[in-house]
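K.L.:
Have a look; sequence and predicted model below, questions after that.
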Amino acid sequence: MSADKGLLLHSLLSMIARFIGVGLNFALHILLARMLTLGNYGDVKMLLTLVTGTALMSRIGIEQLIVKEIASVEEHQQTFGTQFLKNSYHVIFFTSFVFISLWLLFSPWIADSLFGNITHQNMMLAGIGILFFNLVTINAFYFKSLRMASSSALVQNAIPAISFLLLIGIFWSSFQQNQNYLNLYTASNVLAGILSVMVILPWLNRKRAQQPNIPRFAQIIKRSLPLAPVSLFPFFMLYSDTVMVGALLNSEQVGLYSTAAQISFISLFFLGALDATIYPRLLNISKNHPDKLQSFFWKATALVILGLLLVTLVMAVLAKPALGLFGETFKQATFALLILLAAQWLRATSLTFSFMFIIENQVKRLNIVMVMSLIINLFANYYLINRYGMEGAATATLIANGFLAGSVVILFFHHKLLVKYKHHD
């Protein structure tokens, strides 16, 4: 199979897997939106955002390091990958417990500041999900590093949704009593983490000879920290507006805006599918077949930009009907959704260019641009939300993503990141 056909086929399979995950997540959130009041649904969305964000910070970039280190080696050297994953678990357990402790300390204040109606006990209990959410993510990124994009997508997107839906079905009669819907979200994180470990056990149990020079605890932390902003700042860009909507407006507005944001993330699910297909291959080609990288890079770039443009246009046409699935009230967020779709496409245009900064060990420049984009996003959110509500939050995302994409592409050409890779057809 040619490289071009292989890229398209694996991208298609990854998209199908992502679509399954997207479908399950939408079924879950449509169910929640129709069963709960808008305010309570907003609380669920806010809790999900906070747990996800705290888990992301606690990983300190380890998921990015897993892909960078393992995807670069040839297939016959995968003993390295298994041992590296096991060593990464040690770090994840340690950092997760540190952040769970911080969660327990600050959760009463967070509950009073950002939520309309949530007990301190339920808020503290939700911190348990940080560790198990991290297990899901780490295991998904391990599959990504092995260029198993479909398995990665199913672990990361489908397993958490299935876990939550299963628990809702089991505890249907008591779902709305004593904020059990929040506790079921926490329990679903625990179940999803356990299931993800069960899925990956065959790889962990394979008998292989020990390899020397596998990075251990301190080395993993040292290598992962520079990569942490690669995951951290895009998340903050995506969710800072949701948190600020919650801080500046009310739970109902959080429910409306976060639903619009979730629908806009459909394009990012497709982007994630392309990311999982393209990035590990770029890493492997840069290390083992550098003469082929330039050609692969431009084909991958065209696939991302044109593919996501098509998805964005389709989603724009379906914006109002998609919001209507959650209830008639949610159609109020249609204009915000259209702005967010444009913002996500802008972000997607710089995906492959960002990869080259990581491959060329110039992550510092990428991090600086992302920090600047986040600062712009925060100031724009504060200014625009106060004046235009959730549409202002969406516009802030559009402005920040435009700055990010433009800056990354300009720096890419300025520093000539492809020059050393001789073109080869």
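P.N.:
Received, thanks.
K.L.:
contacts, neighbours, all on C-alpha from now
P.N.:
Noted.
K.L.:
tell me which residues in the longest helix along the chain are buried?
P.N.:
Ranked by number of residues, the top helix in the chain under DSSP state H is helix 251-288. Residues of helix 251-288 classed as buried: 251-286 (neighbour count, 16 or more other C-alpha atoms under 10 Å).
K.L.:
Now the element after it, going C-ward?
P.N.:
Next along the chain after helix 251-288, taking DSSP states H and E as the criterion, comes helix 293-317.
K.L.:
Who are the packing partners of that following helix?
P.N.:
On a contact count with 3 or more C-alpha pairs under 8 Å, 6 or more residues apart in numbering; DSSP states H and E, helix 293-317 meets helix 251-288, helix 334-348, helix 351-359.
K.L.:
at 10 Å what do you get?
P.N.:
Other elements packing on helix 293-317 under the criterion 3 or more C-alpha pairs under 10 Å, 6 or more residues apart in numbering; DSSP states H and E are helix 3-35, helix 251-288, helix 319-324, helix 334-348, helix 351-359.
K.L.:
this is the other structure I want to compare:
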Amino acid sequence: MKLNNPSLLWQTAFSIIARFAGVGLNFAVAIIITRTLPMNEAGMLFMLMTLVTGISLFSRVGVEQWLVREVAGLPEQGLAEAQLRHLYSAFRLLLITSFIFMLIWLAISPVVKRNLFDGDIHLGLLWVAALGIFFFNLVMTNSAFMKAAHHISESLLIQNALPAVCMMLVILLLWPFFPVYQNYLWIYTLSVVLAGLVSFYWLRAWLPSLKSRGAPITRQSVFQSSLPLAPVSYFAFMMLWADTLMTGWLLNNEDVALFTVAARLSFVSGFFLGALDATIYPRLLRMHKQNPEKLRKFFWQATLLVAVVLSVVTVIIAAVGKPVLAVFNEGYVQAATTLVILLLGQLVRGLGITFSFMFIIREQVRYLNGLLFVALLANLLANWLLIPQYGIEGAAMATLAANLLLTGGVIVFFFKNRLLSGYA
């Protein structure tokens, strides 16, 4: 099979370039953190960033998935007005759900302080970080809208580069305060607030027409449509980040720092996967609705492209792992074995991504949700068993085992349910 779709290849290439702009900036932020802060304090900041990202995701209740699915398949007639109608409707629901999860954050903060931060974090700074939930949701929703509107590079820049740029800018402006008295915690929160506000810059072409958007879709209707899509995002996130949370729960802040740096390096392949996702998924949706006769051929081209790109990236990163870890700090080289295991886990997960898309497109998400739930339980159990014995390498092994279970199950049910039947 030849990859003879130049549009797919070129769009993927531009997406990868945009993705790597974000990768480089995020690594720059991580290097500043690891070279400026002691390992235990770097671990606290990394854990806070993980929590804000995770709680924000849960508070979105699948809205960004709904937004991409609905907007990507809109007809050309009256397109701008329809796009704005969906975006405005998404914001109306997120305003409520974000507030609810911010209250939950405040309520559980004492428990989180004790169990995930070894009791070392200042509670007031943990409360302030609740603001990050709403503003991170603005970043992710605006990114999802640009993705659905086929502005792929802008979407990736908003999602990946913008938060890193804002954090670097705020660190630069407040550098004398950054390394002392846990100021790095509220500085991170301030950077998320800034990123949420700046993310509207890319929507400036739509915003003047906001008044002509038409009547919004009711919150109840959006919620009912988005909620079935939420578990896909929830479980995918937990599969990636449960190891960090379990490491914080079972080990200490230093181990969190080591594991997080290895995980971030392994996510370089994930960034490639994200670029492929942003390119492939909207095109599959549009073909399903408007050109179903082209979908089968495009699906297998995209699947081959994912396998080739991720395999090459995995081999390269594994080969240069130790020198790159040393850039963060010589102490982080001890995470080299963890990095290799995590890279294999990312590769296994990526091989099933196009198959997963078809469950969503064919409205058989319940199968995907079931598989994700089983894999998540397996991941948590494996972490519980392996981390006490093998430390951060045990957490990485748990990820690999869970991803093998997930990808294997996705492929089996893909063929069993004949998800490509009906396409030429």
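P.N.:
Thanks, I have it. These numbers come from a predicted model, not from an experiment.
K.L.:
still on that earlier bit, mean distance, the longest helix of structure 1 to its aligned residues in structure 2?
P.N.:
For helix 251-288 of structure 1, the mean deviation from structure 2 after alignment is 0.4 Å (mean C-alpha distance after the TM-score superposition for structure 1).
K.L.:
Mind checking the helices and strands packed on helix 293-317 of structure 1 for the one nearest to Leu85 of structure 1?
P.N.:
Ranking these by their distance to Leu85 of structure 1 (criterion: C-alpha to C-alpha) puts helix 251-288 first, at 16.0 Å.
K.L.:
according to the alignment, the closest one goes to what range in structure 2?
P.N.:
Counting by TM-score structural alignment, helix 251-288 of structure 1 lines up with residues 253-290 of structure 2.
K.L.:
Same check on stretch 312-331 of structure 1?
P.N.:
Residues 314-333 of structure 2 are where stretch 312-331 of structure 1 lands when matched by TM-score structural alignment.
K.L.:
what about the matching stretch, start to end distance?
P.N.:
One end of stretch 314-333 of structure 2 to the other measures 18 Å (C-alpha to C-alpha, to the nearest Å).
K.L.:
What residues sit buried inside that stretch?
P.N.:
Counting neighbours by 16+ other C-alpha under 10 Å, one finds that the buried residues in stretch 314-333 of structure 2 are 314, 317-318, 321-322, 324-325, 328, 332-333.
K.L.:
Pick the one among these closest to Ala161 of structure 2.
P.N.:
Taking C-alpha to C-alpha as the measure, Ala161 of structure 2 lies nearest Phe328 of those, at 19.4 Å.
K.L.:
in terms of contact, does that closest one touch Val261 like I think?
P.N.:
Yes - Phe328 of structure 2 is in contact with Val261 according to C-alpha atoms under 10 Å; the separation is 8.1 Å.
K.L.:
Spit out the residues that contact the two alike.
P.N.:
27, 30-31, 34 (C-alpha atoms under 10 Å, 6 or more residues apart in numbering).
K.L.:
for those, which one is nearest Ala80 of structure 2?
P.N.:
Nearest to Ala80 of structure 2 out of the shared contacts of Phe328 and Val261 of structure 2 is Phe27 (C-alpha to C-alpha; 36.1 Å).
K.L.:
State the distance from the equivalent of the closest one over in structure 1 to Ile162 of structure 1.
P.N.:
By TM-score structural alignment, Phe27 of structure 2 lines up with Phe26 in structure 1. According to C-alpha to C-alpha, Phe26 of structure 1 stands 11 Å off from Ile162 of structure 1.
K.L.:
same question, Phe355 of structure 1
P.N.:
With distances taken as C-alpha to C-alpha, Phe355 of structure 1 is found 31 Å from Ile162 of structure 1.
K.L.:
One more: Lys416 of structure 1?
P.N.:
Distance of Lys416 of structure 1 to Ile162 of structure 1, given as C-alpha to C-alpha: 45 Å.
K.L.:
of these two, who's got more company?
P.N.:
Higher neighbour count among Lys416 of structure 1 and Ile162: Ile162, with 19 against 10, using other C-alpha atoms under 10 Å.
K.L.:
List the residues that contact the more buried one.
P.N.:
Contacts of Ile162 of structure 1 (C-alpha under 10 Å, 6+ apart): 21, 24-25, 27-28, 168, 188, 191-192.
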